[in-house]
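1. mind folding the following:
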Amino acid sequence: MHQMYSAGPGADGEDAGRRRFLAIATGAATAAGLGALAGCAKGDGGHDGSPGTASASAAPGGKPSPAGAQGLDVKAENARPGHADWPVDKAGPARAIEGFADRVSVLPGESFGLHVSTTAPRFTVSAYRMGWYGGARARLVWRSEALPGVRQPEHTVDAGTRMVRTRWTRTATVTTTDWPEGSYLLRLEAQGGEGRRFVPITVRSAATAGRTVVVNAVATWQAYNRWGGYGSYDGPSGGFASRSLAVSFDRPYEYDDGAGLFLVYEAPLIALAERLGIPLAYTTTTDVAREKRLLDGAAAVLSLGHDEYWSPDQRAHFTAARDAGTNIAILGANCCYRRIRLEPSDLGPDRTLVCYKSSYEQDPGFKRGHPATVDFRSAPGADPESSLLGVIYDGYPVDAPYVVTNPGHWLFEGTGTRAGDRFEHLVGVEYDKVNTGFPTPRPIEILAHSPVVCEGRPSHQDTAYYTVASGAGVFATGTMRWVEALDATGDGRSGRNHGLDARSGALTTRVTENLLRVFAAGPAGRTHPAQDNVNAVYGGSESVSR
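-> The predicted model follows:
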């Protein structure tokens, strides 16, 4: 069986081209998504009716606020006025200003360091909490005074792993007093408007019991980050052989706005979930990996649009949550595909992502007995992702219609869809399917079964839902464009790189609303058990390994 799992879509020879393909799609979609937020909305940013101006220099190590311990009141938070002027619409010259936080997440009230490099003499930092806010999508919760700018030293590249290192000094310390839990973008702005960039950070929840957990996929953001010329897919030559074998969180994100993959693959879902007002908690993939009991008692946990790189601990904690009755939603494709290891950097724990892929035998950690950082389905230690997801990654690149198979399913309630309805361009750029040649939980129900042709190979994309003995339900969209499609309007403002239209936006929005409401209510399998239909969909032969 190891041979079955030893190779598959996204194999090493394809990685460099795959990364470039996704980067082009992401960049276009980001620009399109920002264009959709043009307009003006005014209102309070701080508690006193203003954004609040305070020094970015503050004592580190602040304690979590009482609000953080009690949990976020999503409805009350989103009733506050938003600020529609948050986007980085004019990034300015390269290297004009950029930076990173020395922690991917903090508890409310804790501090973190900002490491900023700029050619400007002074700059400011504005902290925007991302949510719904009546459609503005963000609220300004804090703004710094003008801070002195400095041009930080050039990065270096580790000779053994080709990992980019910055070793920048800390520019400012930010304390998150009175910042509600959530996903944040810090906007760095050079004096005189010479440049703007984002720095993402999560104000995480201390507990998740009874709530739906939004998990920011920070490991995948970093793997695709090519700042300094190197990422997990290629180096300056563009070839796979020159890729980084380890990448560091101690650097900015390459994409023009500095937000990594957040705005395309995560922000639209967060806006929708907060608009619904369901109880939410926030965390990151790093936190789930580190804290064994973080998901205890959670109603549901959400993996968003592109969540490819997982540590074994993260996967074990997701699986344990499912087996304890927590629902899981996989709102993308190619999820839980790469097995990684997290190691410390000079700035703290879990700030180095190690993924040797096919070169795992060169990994000093593997030689010391750590699991090989190869694809989960590959030897040694093959453990295909389908045992958790229900579906398994089948390939890229594709661009195909999404075809509804099971319109009577509760997830399609209110969509008005009929069997065979097609939604153009909704399947892509990567896709998953039900493939019983790999470990597949049963009963599993296929809701959409879309023909695709991937590099000349006919196949299918599947959206699927399964339930387990604990009562948990697990849903997987099977397409990477699902979250992105939530913003599709058909008016040219968003999704224009794929041609996603208003029908796709309406479909994905209603299905996601149905999903989030049912999953927030507790173990979905107790009220909505899956009805296995694999034989019917695949004509009695079921899906087999290719």
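2. going forward, measure contacts between C-alpha atoms and count neighbours the same way
-> Will do.
3. any idea how far G505 lies from L486?
-> Going from G505 to L486 by CA to CA, to the nearest Å gives 5 Å.
4. so between these two, which is more surrounded?
-> L486 (26 against 22; other CA atoms under 10 Å).
5. could you check how many residues crowd around A316?
-> Neighbours around A316, by other CA under 10 Å: 15.
6. which SS class is it?
-> Recorded secondary structure, A316: helix (DSSP: H, G, I helix; E, B strand; the rest coil).
7. residue contacts, G231?
-> 163, 222-225, 243-244, 247 (CA atoms under 8 Å, 6 or more residues apart in numbering).
8. 6 Å - rerun?
-> Counting by CA atoms under 6 Å, 6 or more residues apart in numbering, G231 makes contact with 224-225, 243-244.
9. okay if I get those as JSON lines plus distance to P458, secondary structure and neighbour count?
-> JSON lines is the format used below for the contacts of G231 (distance: CA to CA, whole Å; DSSP: H, G, I helix; E, B strand; the rest coil; neighbours: other CA atoms under 10 Å):
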{"residue": "Y224", "distance to P458": "28", "secondary structure": "coil", "neighbour count": "23"}
{"residue": "N225", "distance to P458": "32", "secondary structure": "coil", "neighbour count": "27"}
{"residue": "R243", "distance to P458": "31", "secondary structure": "coil", "neighbour count": "25"}
{"residue": "S244", "distance to P458": "33", "secondary structure": "coil", "neighbour count": "28"}
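10. adding distance to G260, write those out as JSON lines.
-> Shown next, in JSON lines, are the contacts of G231 (distance: CA to CA, whole Å):
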{"residue": "Y224", "distance to G260": "8"}
{"residue": "N225", "distance to G260": "7"}
{"residue": "R243", "distance to G260": "18"}
{"residue": "S244", "distance to G260": "17"}
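11. now, which of those sits nearest Y465?
-> Closest approach to Y465 among these (CA to CA): Y224, at 28.7 Å.
12. which stretches in the stretch 101-250 of the chain count as strands?
-> Ranges of strands in the stretch 101-250 of the chain, per DSSP state E, counting those that start in this stretch, are 105-106, 111-118, 122-130, 138-144, 147-148, 156-157, 164-165, 172-175, 182-190, 196-203, 212-216, 246-248.
13. want to put them side by side, so please do this one too:
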Amino acid sequence: MQPVDLAAAAVTVERGSAEGQWLTWLERISADGPSTDPEALEIWGYTDQPSYAPGETVGLHVSTSAPIWGFEVWRDGHTFEKVHEQRGLAGAHHPVGDDVVASGCGWPQGASFEIPTGWASGGYIVVLRGERDGQEVTQDAFFVLRAAEPGRGSKLAMVAATYTWQEYNDWGGGCGYFSDEYVDHTADPLEVREKSFKPRLSFDRPWSRGLIRTPVGVPRLAQPPPPVGAAVGIPAADWAISNGYSVWTVAAGWARYDALTFRWLEANGYEPELLSQWDLDRDPTVLDGYRAVVTTGHDEYWSAGGRAVLDQFIEGGGRYARLGGNIVWQVRMEDGLHTQVCHKYAAHADPEHQSDDIDRRTGAFEAHYIDRPPVTTFGANGFRGVYSRMGGLSPRGAGGFIVYRPGHWAFDGADVYYGDVLGSDLPVVGYETDGVAYTFRHGLPYPTGDDGAPEGLEILALTPVTLEEEDHGQAGNLISIADGDLAFAAEALFGEDTPEARDRIRYGSAVITAMAKGSGEVFCAGTTEWCHALAQGDIQVEAITRNVLNRFLD
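-> Prediction:
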């Protein structure tokens, strides 16, 4: 076998390409939103609630420069079906305030419709259409339709990660990752995190392009392993910037994540009823009629109230399948559940930072000022992951879950052996993951409990991931994460950003775990990419998912 000639690879790297006077995607980031050109043809709109029940009225708040507009409503499930439309509505243009991200648009209602009792629970896309002089523009609004009587028609609920979507929705000037008041994303990584974000996000504004619909076959954040010597970057971000999509929408949303699992569930006969996270805060009894709950995809943000509803459900005998990753942040809902608050990396700036009611504080669940490790609810912790197969973050990592307990019931009939790497070709382990603190004994991983993992939690599969991005110096490298998250996590978890603290959290794991909780049960596949494995028909991932759901619904 011929050894790899690393010297030759280095020569290839040095050839590289011309650079220095062309902007990267990091330098081209801008927020989605209305045009500054008063003559531009555009249409924007949002629903007055994230979720409805049959018989309720959906209010559409729309601003358009088109004289005539209309809309269609499509149910996005196993099939994509048009269920309603209105045409010939008179257009009206409305201004946007300076503080629209935090305060909302405040536009008047432009149209409404009552939801028929026969519509099935699911995700509904409202395609807004504006027309002028033979030209048409479109934009997508969205709502969740919950069941009229949750749990009566189906015992399986799926909760869409709508709070995570909102943190990645930069419409109007910012989101949880960007602020039009601080746009230099090439500065010190921790400084960028502390300054370039919006702590208050209104639901009363449109969704950024790409959160609700996106073309088939677009690049994912989790990538195939690059050749030796290749430059690293984020092709999905390049694609978004080049094609007029908000760059943050490659990391979250209905289109890229939640919809994939919902469609798979319907296609495989599970008849899920869809809820939003907003529903758990709206009605703490909403899960009572269900036997099992699924969350999926990029599921990073939860309110304390919503998490408490899920905890109560599980402890009372419910079963919870977490087929998603990156559980990190506690948010607070205000203004009648219309405003989402999370001060994130600048938690000390939250007016409620020292509140006696920890539910009111915002920031990382694992941080010393909240200290509510997600593992006790979700089966893993966000900062015990996190990254793989993206940029310089373990770009040639395993890409799949390395199996250590093949005899577990979750693997029945999946032809799983000790040491198998589940889903590596996809990859199923990538972008962001969840893990636990662990040690090995006799070839098997066990939780140490140092991170709050409860006694009895089993680690079924485990794969190394990292919290720090490496730069190997290749020409063309674009390093975006660097050590920013590592610096934050070291201080948040251990009180101070020191070399010793960084060493404790730099390298983590993506895990599949199972645990009992009260009278209930939790299964966790801690990766944002499980939904992609389902959508692509990975045989073993599908078999494991069926084992979990069939057991949980039995």
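14. that older thread, what is the nearest of the contacts of G231 of structure 1 to R197 of structure 1?
-> N225 (14.8 Å).
15. structure 2: which residue goes with the closest one?
-> Using TM-score structural alignment, the partner of N225 of structure 1 in structure 2 is N169.
16. can you check H460 of structure 1 too?
-> Under the alignment (TM-score structural alignment), H460 of structure 1 pairs with S509 in structure 2.
17. residue contacts, its match?
-> S509 of structure 2 is in contact with 385, 435, 463-465, counting by CA under 6 Å, 6+ apart.
18. for it, pull up the helix or strand it's in.
-> strand 507-517 (DSSP states H and E).
19. repeat that for V293 of structure 2.
-> V293 of structure 2 is part of strand 292-298, with elements assigned from DSSP H and E.
20. that strand vs structure 1, average distance?
-> Superposing on structure 1 and averaging over aligned pairs (mean CA distance after the TM-score superposition for structure 1), strand 292-298 of structure 2 comes out at 1.2 Å.
21. what's the helix or strand just after that strand in contact with?
-> Using DSSP H and E, the helix or strand that follows strand 292-298 of structure 2 in sequence is strand 301-303. The set of residues external to strand 301-303 of structure 2 that reach it, using CA under 6 Å, 6+ apart, is 163-164, 329-332.
22. mind listing the strands for the stretch 351-500 of structure 2?
-> 363-364, 387-388, 401-402, 421-422, 431-432, 438-441, 444-447, 458-466.
23. winner for burial among the ones you listed?
-> Counting by mean count of other CA atoms under 10 Å, strand 387-388 has the highest mean neighbour count of the strands of the stretch 351-500 of structure 2, with a mean of 32.
24. what range in structure 1 does it sit on?
-> Going by TM-score structural alignment, strand 387-388 of structure 2 sits over residues 397-398 in structure 1.
25. ok, back up a step: ok, average deviation of the strand holding S509 of structure 2 from structure 1?
-> With mean CA distance after the TM-score superposition for structure 1, strand 507-517 of structure 2 departs from structure 1 by a mean of 2.0 Å once superposed.
26. isn't R332 of structure 2 right next to H343, touching?
-> No. Counting by CA atoms under 6 Å, R332 of structure 2 sits too far from H343 to count as a contact (9.6 Å).
27. okay, those two: which has more neighbours?
-> Under the neighbour definition other CA under 10 Å, R332 of structure 2 and H343 were set side by side, and H343 has more, 26 against 21.
28. residues touching V58 of structure 2, list them.
-> Contacts of V58 of structure 2 by CA under 6 Å, 6+ apart are 112-113.
29. aligned partner of it in structure 1?
-> Residue correspondence to structure 1 (TM-score structural alignment): V58 of structure 2 is matched to F112.
30. out of the strands of the stretch 101-250 of structure 1, which is closest to I278 of structure 1?
-> Proximity to I278 of structure 1 (CA to CA) singles out strand 212-216 among the strands of the stretch 101-250 of structure 1, at 7.6 Å.
31. and the closest one, which stretch of structure 2?
-> Counting by TM-score structural alignment, strand 212-216 of structure 1 corresponds to residues 156-160.
32. about what we covered before: joint contacts of G505 and L486 of structure 1?
-> Looking at what touches both G505 of structure 1 and L486 (by CA under 6 Å, 6+ apart), there is no common residue.
33. aligned partner of V518 of structure 1 in structure 2?
-> Match for V518 of structure 1 (TM-score structural alignment): R551.
34. ok but that match is inside a helix, no?
-> Yes. If the criterion is three-state DSSP, then R551 of structure 2 is within a helix.
35. show me where structure 2 has its helices.
-> Applying DSSP state H to structure 2 gives helices spanning 6-15, 100-103, 162-167, 189-195, 235-242, 259-267, 277-282, 304-315, 375-378, 484-494, 499-505, 530-535, 539-553.
36. matching residues in structure 1 for the fifth one?
-> Right, helix 235-242 of structure 2. Using TM-score structural alignment, helix 235-242 of structure 2 lines up with nothing in structure 1.
37. wait, what's in contact with A96 of structure 1?
-> 118-119, 195 are the contacts of A96 of structure 1 under CA under 6 Å, 6+ apart.
38. translate it into the numbering of structure 2.
-> Using TM-score structural alignment, A96 of structure 1 pairs with E42 in structure 2.
39. contacting residues around stretch 468-475 of structure 1?
-> The contact list for stretch 468-475 of structure 1, computed with CA under 6 Å, 6+ apart, reads 322-330, 464-467, 523-526.
40. okay, how far is it across it, tip to tip?
-> Per CA to CA, stretch 468-475 of structure 1 runs 12 Å from first to last residue.
41. give me the buried positions along it.
-> Buried residues in stretch 468-475 of structure 1, defined by neighbour count with 16 or more other CA atoms under 10 Å: 468, 470-475.
42. show me which of the contacts of stretch 468-475 of structure 1 are buried.
-> Neighbour counting by 16+ other CA under 10 Å classes 322, 324-330, 464-467, 523-526 among the contacts of stretch 468-475 of structure 1 as buried.
43. closest to L295 of structure 1 among the residues you listed?
-> T326 (8.2 Å).
44. show me what the closest one aligns to in structure 2.
-> In structure 2, T326 of structure 1 lands on G318 (TM-score structural alignment).
45. from R146 of structure 2, how far off is its match?
-> 19 Å.
46. before we move on, what about T164 of structure 2?
-> T164 of structure 2 is 19 Å from R146 of structure 2, by CA to CA.
47. then H343 of structure 2?
-> 30 Å.
48. now A102 of structure 2
-> From A102 of structure 2 across to R146 of structure 2, the span is 27 Å (CA to CA).
49. repeat for I539 of structure 2
-> Taken as CA to CA, the span from I539 of structure 2 to R146 of structure 2 is 30 Å.
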